[in-house]
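# Predicted model and sequence below, questions to follow.
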Amino acid sequence: MIISIGNDHAGPNYKKAIVQFLEKQGHQIINHGTDTFDSVDYPDFGHPVAEDVANKKADFGIVICGSGNGIAMTVNKHQEIRAALCWTKEIAELARLHNDANIISIPARFTAIEQAVQMVETFLNTAFEGGRHATRVNKIACQ
């Protein structure tokens, strides 16, 4: 799989651990995130991830900021994106199963790095259940 990842200054260590895990799994990474802790604006790193996923340059996206909210709001502005803010692997699983989320948003200040890696693993290894959920997902996009 090709995974696009973006993070602000709250997430360089998270991104590093996630990228290492994903590369060991054989995934290709598109890195839009910062590698420093210097203050930056999360939209500058979220929009490129959303564009990669929306344009099918990447299969899935991962975004990381302090609360996970700002960057999730940013990527969800893109019509084709369904980003889910996750703080447990169970929520990550449901985001894929029931919502067909294509980007996971991770709150770096509220999750441990190991937990974030587990959430990403669960997110990427869970298929959309479809069925009754497909009808609901189809109603998400504004027409």
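Everything's here; your move. Please read all numbers here as calculations on a predicted model, not as lab measurements.
# CA atoms for contacts and neighbours, from now on please.
Will do.
# Would you map the strands across the chain?
For the chain, strands defined by DSSP state E occupy the ranges 2-7, 28-31, 60-65, 83-85, 103-107.
# Output the contacting helices and strands for the second one.
By that I understand strand 28-31. strand 2-7, helix 12-24 (3 or more CA pairs under 8 Å, 6 or more residues apart in numbering; DSSP states H and E).
# and the angle for the longest one with strand 60-65?
Going by axes from the mean of the first three to the mean of the last three CA atoms, to 10 degrees, helix 12-24 is angled at 160 degrees with respect to strand 60-65.
# Check it against this one:
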Amino acid sequence: MRVHLGSDHAGLELKNHLMTHLVDAGHEVVDHGPFVYDALDDYPVFCLRAAEAVADEFDTQGSLGVVIGGSGNGEQIAANKVKGVRAALVWSQETAVLAREHNNANVISVGGRLHSLEDMTAFVDTFLATPYSDEERHTRRIGMLADYETTGDLPPLPASALTGPTDTSTDQ
């Protein structure tokens, strides 16, 4: 599998570790940077490139991506700005599994300052090894998000939301 990596200075050590680990596991790895430590670098420069590459290849090649920062929050936000990317912030093996099984996430984000190297490596391995469940309810929800991404139209409210709770306030 092709795996695209991007990070910032806080994720550089993990990114470099993952490069070796994933190649040793038989993956084709594409490093979108950074390539040297720079405490003032900007994560969008690297994470947007990794996410764009995943978006370009996910449907045809099944490529996935990993973006890494101090907390992973900004990197996930950046990746999710790319049309066709579903990036999930992962902080456990369970969230890595659910990102793939329920959301068909094609990018994960991890916080390089929040977990051990061993734990983060396990999160990435779990994510890459977990297939999408292809359950109808998950596919329906992903379709709603994809439609919104394309059209900007909100999904219709279900009938239960149209009746809603009754206002029992006495303010007039």
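Yep, that arrived. Predicted model, so just to flag it, every value in this text is computed and none were measured.
# care to give me the TM-score?
Structural agreement between the overlaid chains, expressed as a TM-score with TM-score structural alignment, normalised by the length of the first structure, amounts to 0.95; 143 aligned residues with a CA RMSD of 1.3 Å.
# ok so, going back, include mean neighbour count and distance to Leu97 of the first structure when you put the strands of the first structure into TSV, please.
Conversion of these to TSV gives the following (neighbours: other CA atoms under 10 Å; distance: least, CA to CA, whole Å):
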stretch	mean neighbour count	distance to Leu97 of the first structure
strand 2-7	26	19
strand 28-31	17	23
strand 60-65	29	14
strand 83-85	26	12
strand 103-107	29	13
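# who wins for proximity to Ala127 of the first structure among the helices and strands packed on strand 28-31 of the first structure?
The stretch from these with the least distance to Ala127 of the first structure (CA to CA) is strand 2-7; that distance is 15.7 Å.
# mean shift of that closest one relative to the second structure?
Taken against the second structure, strand 2-7 of the first structure registers an average deviation of 0.5 Å after superposition, with mean CA distance after the TM-score superposition for the first structure.
# I'd like to check the angle between that strand and strand 103-107, please.
An angle of 30 degrees separates the directions of strand 2-7 of the first structure and strand 103-107 when computed by the same axes, to 10 degrees.
# Report the aligned residue range of the second structure for strand 2-7 of the first structure.
Under TM-score structural alignment, strand 2-7 of the first structure corresponds to residues 2-7 of the second structure.
# which residues make contact with that stretch from outside it?
In this structure, residues lying in contact with stretch 2-7 of the second structure by CA atoms under 8 Å, 6 or more residues apart in numbering are 15, 27-34, 43, 46-47, 49-51, 53-54, 61-69, 75.
# mind listing what the closest residue to Leu85 of the first structure other than its chain neighbours touches?
Setting aside the residues directly before and after it, Leu85 of the first structure is nearest to Ser105 in space (CA to CA, 6 or more residues apart in numbering), at 4.5 Å. With contact set as CA under 8 Å, 6+ apart, Ser105 of the first structure has these partners: Ile62, Val63, Ile64, Cys65, Gly68, Asn69, Ile71, Ala72, Ala83, Ala84, Leu85, Cys86.
# what's the counterpart of Ser105 of the first structure in the second structure?
With the correspondence set by TM-score structural alignment, Ser105 of the first structure lines up against Ser109 in the second structure.
# what about its match, distance to Ile68 of the second structure?
Between Ser109 of the second structure and Ile68 of the second structure the distance, using CA to CA, to the nearest Å, works out to 6 Å.
# same question, Gly6 of the second structure
When Gly6 of the second structure is compared with Ile68 of the second structure (using CA to CA), they lie 6 Å apart.
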